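Chemist: below is the structure, and that's it, no one-letter string:
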């Protein structure tokens, strides 16, 4: 029961809060305390819930339900042993109280004993009158074990008990997706919709499943039904817009996204997608306006900053592109996508030291793409930082063994640094892997082509491949 102080029948809550303010002692029956505690838990005021539980037990020390609320507080504060001991006492008194089994299961779940929690919840299921809640908890335990089949079945049974439990519906679809059973999910949702034809959540979910299997016309119809069921369902308009984009119906997509701006506060996602649609329509001025609105609405959305940066990069306005990516980095300096663009832009501007720093940062942040290693090596070579280039490529070799592009570069660098033995070793490796990439030596290290060692290795390789 959700109590509101301004409702006439909720005087108990008003009296309780008045008692706290005046430090007076007023009497409440156990049921009233339960309602007060439940209200505070519902709105997240845990400290007030604890006070109500303490005062309730002072006035009703034998109340099992109040003691169970106390157990809930102990579990919330991770005092699991204390909660367990109190539950054991309650179990000796009331072995048929399902809440005792539920809270014991909660403790086992916190201790990662999900199999044990499932056994207790199955016991609770046998004695409870509210099966939906227990089935939902069972489903969650199976999810912890990544047992998606049993989780799905538990949530299905939960939804059969309460067809308005949309969290169960979402979890069922999540299980179908984890099992890669999209067609089965569609079949299940169609059956559900036959019984609940105005369930906007189910229409929304079946639309998303149709998108996954690329049945876009059916997806559009589903999202339209979701909107008919609830014309303020922002998620349905957004998903409809995404499908219309896939079908290159950009004007209609813009219309769908724009509707969401009038229903609720503008979302950065909708603003970004409108900008993308205008970009695809060739209206660069409007696309930039919406990209700008997107980052103003949510400066943490990296796709917004990337869209603006790419806008200027495509137009070869590299200095403006750099300005915006610098702003993005100042907000989130650990975003690898920002640093990749920072490096590429500086390279185009021929600011090689800054470009090298950018590529180095992308690697530090876990971007191990071959292109990143190779481009950084080429920039270091251009800067005359041969040892750093060798170290960079040696690291790259761990991720990309037997890569001719790495081997030819290492060969060139070792020859340039007069390490002839290592140079010869890598040159032979490179020629064995992919001789066509010898152009790397010609382009990056033409000064070693006259080397007797290089000529001899190339000549011998040609002889052995004839």
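Modeler: Received the coordinates, thanks. Remember, it's a predicted structure, so these values are computed and weren't measured experimentally.

Chemist: contacts and neighbour counts: CA atoms only from here.
Modeler: Will do.

Chemist: name the nearest residue to the residue most central in space within the chain, sequence neighbours excluded.
Modeler: Centroid-nearest residue in the chain: residue 301, 13.1 Å away (criterion: Cα atoms, centre = their mean). Spatial nearest neighbour of residue 301, chain neighbours left out: residue 295 (6.8 Å); criterion: Cα to Cα, 6 or more residues apart in numbering.

Chemist: so residue 260 sits against residue 238, correct?
Modeler: Yes - when contacts are counted by Cα atoms under 8 Å, residue 260 is listed as touching residue 238 (7.4 Å).

Chemist: which residues do those two both contact?
Modeler: Common neighbours of residue 260 and residue 238 (criterion: Cα atoms under 8 Å, 6 or more residues apart in numbering): residue 270.

Chemist: please enumerate the strands of the stretch 201-350 of the chain.
Modeler: Using DSSP state E, counting those that start in this stretch, the stretch 201-350 of the chain contains no strands.

Chemist: quick check: residue 321 vs residue 315, distance?
Modeler: Per Cα to Cα, to the nearest Å, residue 321 is found 9 Å from residue 315.

Chemist: between those two, which one's more packed in?
Modeler: Set residue 321 next to residue 315 and count neighbours by other Cα atoms under 10 Å: residue 321 wins out with 24 against 9.

Chemist: which residues does that one contact?
Modeler: So residue 321 contacts 308, 309, 310, 311, 312, 313, 345 (Cα under 8 Å, 6+ apart).

Chemist: for residue 314, see how far away it is.
Modeler: Here residue 321 is placed at a distance of 9 Å from residue 314 (Cα to Cα).

Chemist: next up, a structure to set beside the first:
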């Protein structure tokens, strides 16, 4: 049953779905089938797209366009071998069809052969005047290859074809950011805004670029223009709040964060930033309230639990701080900084075994910061395990061979176990690196500093340096 000539083109989808519910068979021309299939693919309804492809090829078995849509679905579902076989057959019929090269490029991309995909997409470019989609695909392939310069150029082409293609605009700025070319991004966005002065997206991105360069006043102006262009643009209010925070204008920052909450449902991130602003203003009860709202809104936001932890550390309520850092660790147990903070809290509470374990976890997870080794070694000493403390500092010394603090501390530790040769070696090294920091040894190990052994060694080094 064919469509009546006066039926609107927008009705094929409804007709097709009606056909699926009945035993009737309707006839559609090939272009209608293409519209139907594209509709389902764009909506993510792959099973309906496949049904439409099957019926369309029964009615139009010779349509190359419909076969190419069938291949597109095969590639999407990783049925690459059959897709390549069908492409081989189609290429014998129509070797100048750019879509054949595009689908071959998609197959190579699926196989992580992005160089081959780029070659095929460039061949497709030579076969068509409609190059928008191909430049978009090329941009993505170059991103896969970490070739941000060529990716940027292709996404720029997409924007030049359609200045409302915000997806490509975002990708252009992403490339500028990755290349750390903030000035280039600013110039590009200002040029874009000359042609599109009411683009809230471009103003928003421009504000973020100025923020990256610590150009806070310029960033504020850009975010204000984004808000003028769209007074419901939550992202602009939020980013403006961050700038105002940086400028110490906390009350104004709070106003902007509260605006985001008034426009849409509250977010944990807005609550978190409002809490931080209140804490900066000394409104500690308000800060605590908003921190708790943060984790109530999103109990899996580890940064919320961390904010509460830091709040209680500043209040010197370490038992509560420990409770909340454990909440953060339960969410992200692979975060070395959380374990380090946990170690500090345990050490303050004299939970030396737990502190030792926490610092060990921090190091195992890749935290090699100087003070991590120091604090870890100190917990070992608190447990009267001098040998472990020395071993910890020896590991840390591999990362910081020129830090005298480790050498002075190791000298003292070796003296604790009466290993005078190694103590002498470490103390000499420390004195040679920075004699002026000798007070570190004196303050921590006064029982050894005042011995004849140490004083003679110090005097020898002092004479040698004259």
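Modeler: Cool, the structure landed. A quick note: this is a predicted structure, and the numbers were derived from the prediction, not measured.

Chemist: quick revisit: separate out the buried members of the contacts of residue 321 of the first structure.
Modeler: For these, a burial check counting by 16 or more other Cα atoms under 10 Å picks out 308, 309, 310, 311, 312, 313, 345.

Chemist: just the strands in the stretch 351-466 of the second structure please.
Modeler: Counting by DSSP E, counting those that start in this stretch, one finds no strands in the stretch 351-466 of the second structure.

Chemist: mind listing the helices for it?
Modeler: Ranges of helices within the stretch 351-466 of the second structure are 352-364, 370-382, 386-399, 404-416, 420-433, 438-444, 446-449, 452-464, based on DSSP state H, counting those that start in this stretch.

Chemist: how far away from the center of its chain is the shortest one?
Modeler: Shown here is helix 446-449 of the second structure, whose average C-alpha point lies 50 Å from the average C-alpha point of the whole chain (Cα atoms, centre = their mean, to the nearest Å).

Chemist: list the helices and strands that helix packs on?
Modeler: Helices and strands touching helix 446-449 of the second structure, by 3 or more Cα pairs under 8 Å, 6 or more residues apart in numbering; DSSP states H and E, are helix 438-444.

Chemist: helices or strands next to the helix it packs on in the packing?
Modeler: Using 3+ Cα pairs under 8 Å, 6+ apart as the contact test, the elements touching helix 438-444 of the second structure are helix 404-416, helix 446-449.

Chemist: so which of the ones you listed comes closest to residue 76 of the second structure?
Modeler: Closest approach to residue 76 of the second structure among these is made by helix 404-416 (57.0 Å; Cα to Cα).

Chemist: which parts of that closest one are buried?
Modeler: 404, 405, 406, 407, 408, 409, 410, 411, 412, 413, 414, 415.

Chemist: for stretch 287-298 of the first structure, same thing?
Modeler: Quick answer for stretch 287-298 of the first structure (16+ other Cα under 10 Å): 287, 288, 289, 290, 291, 292, 293, 294, 295, 297.

Chemist: pretty sure the last one contacts residue 269?
Modeler: Yep, that's residue 297 of the first structure we're talking about. No - Residue 297 of the first structure is beyond contact range of residue 269, at 9.6 Å (criterion: Cα under 8 Å).

Chemist: hang on, the earlier thing: tell me which of the helices and strands packed on helix 438-444 of the second structure sits nearest to residue 383 of the second structure.
Modeler: Between residue 383 of the second structure and these, the shortest separation by Cα to Cα is 13.4 Å, and it involves helix 404-416.

Chemist: re earlier: just the ones of the buried ones among the contacts of residue 321 of the first structure in helices?
Modeler: The helices in this structure, assigned by DSSP state H, contain 308, 309, 310, 311, 312, 313, 345 from these.

Chemist: I'd guessed residue 259 of the second structure sits against residue 237; true?
Modeler: Yes - with contact taken as Cα under 8 Å, residue 259 of the second structure and residue 237 are classed as touching, separated by 7.1 Å.

Chemist: neighbour count winner among those two?
Modeler: Neighbours around residue 259 of the second structure and residue 237, counted as other Cα under 10 Å, are more numerous at residue 237. The numbers are 25 against 18.

Chemist: show me what the helix or strand where residue 118 of the first structure lies is packed against.
Modeler: Per DSSP states H and E, residue 118 of the first structure falls inside helix 114-127. When contacts are defined as 3+ Cα pairs under 8 Å, 6+ apart, helix 114-127 of the first structure sits against helix 98-110, helix 131-144.

Chemist: the helix or strand following the last one: average distance to aligned residues in the second structure?
Modeler: Meaning helix 131-144 of the first structure. Next in sequence after helix 131-144 of the first structure, counting helices and strands by DSSP H and E, comes helix 148-161. In the superposition against the second structure, helix 148-161 of the first structure averages 2.1 Å from its aligned positions (mean Cα distance after the TM-score superposition for the first structure).

Chemist: what's the angle from helix 148-161 of the first structure to helix 131-144?
Modeler: 160 degrees (axes from the mean of the first three to the mean of the last three Cα atoms, to 10 degrees).

Chemist: hmm, back to that, hmm, residue 270 and the residue nearest to the centre of the first structure touching each other?
Modeler: No - look at residue 301 of the first structure against residue 270 with Cα under 8 Å: they stay out of range, at 12.0 Å.

Chemist: related to what we said a few turns ago, out of the helices and strands packed on helix 438-444 of the second structure, which gets nearest to residue 67 of the second structure?
Modeler: Of all these, helix 404-416 comes closest under Cα to Cα, at 70.3 Å.

Chemist: what's the average distance of the closest one to the first structure?
Modeler: Compared with the first structure after fitting, helix 404-416 of the second structure deviates on average by 2.3 Å (mean Cα distance after the TM-score superposition for the first structure).

Chemist: show me what that helix is packed against.
Modeler: Looks like helix 404-416 of the second structure contacts helix 386-399, helix 420-433, helix 438-444 (3+ Cα pairs under 8 Å, 6+ apart).

Chemist: where along the stretch 151-300 of the second structure do the helices fall?
Modeler: 166-178, 182-195, 200-212, 216-229, 234-246, 250-263, 268-280, 284-297.

Chemist: how big's the offset between the fifth one and the first structure?
Modeler: It refers to helix 234-246 of the second structure. Average distance, helix 234-246 of the second structure versus aligned residues of the first structure after superposition (mean Cα distance after the TM-score superposition for the first structure): 1.3 Å.

Chemist: just the angle between that helix and helix 250-263, please?
Modeler: Going by the same axes, to 10 degrees, helix 234-246 of the second structure makes 160 degrees with helix 250-263.
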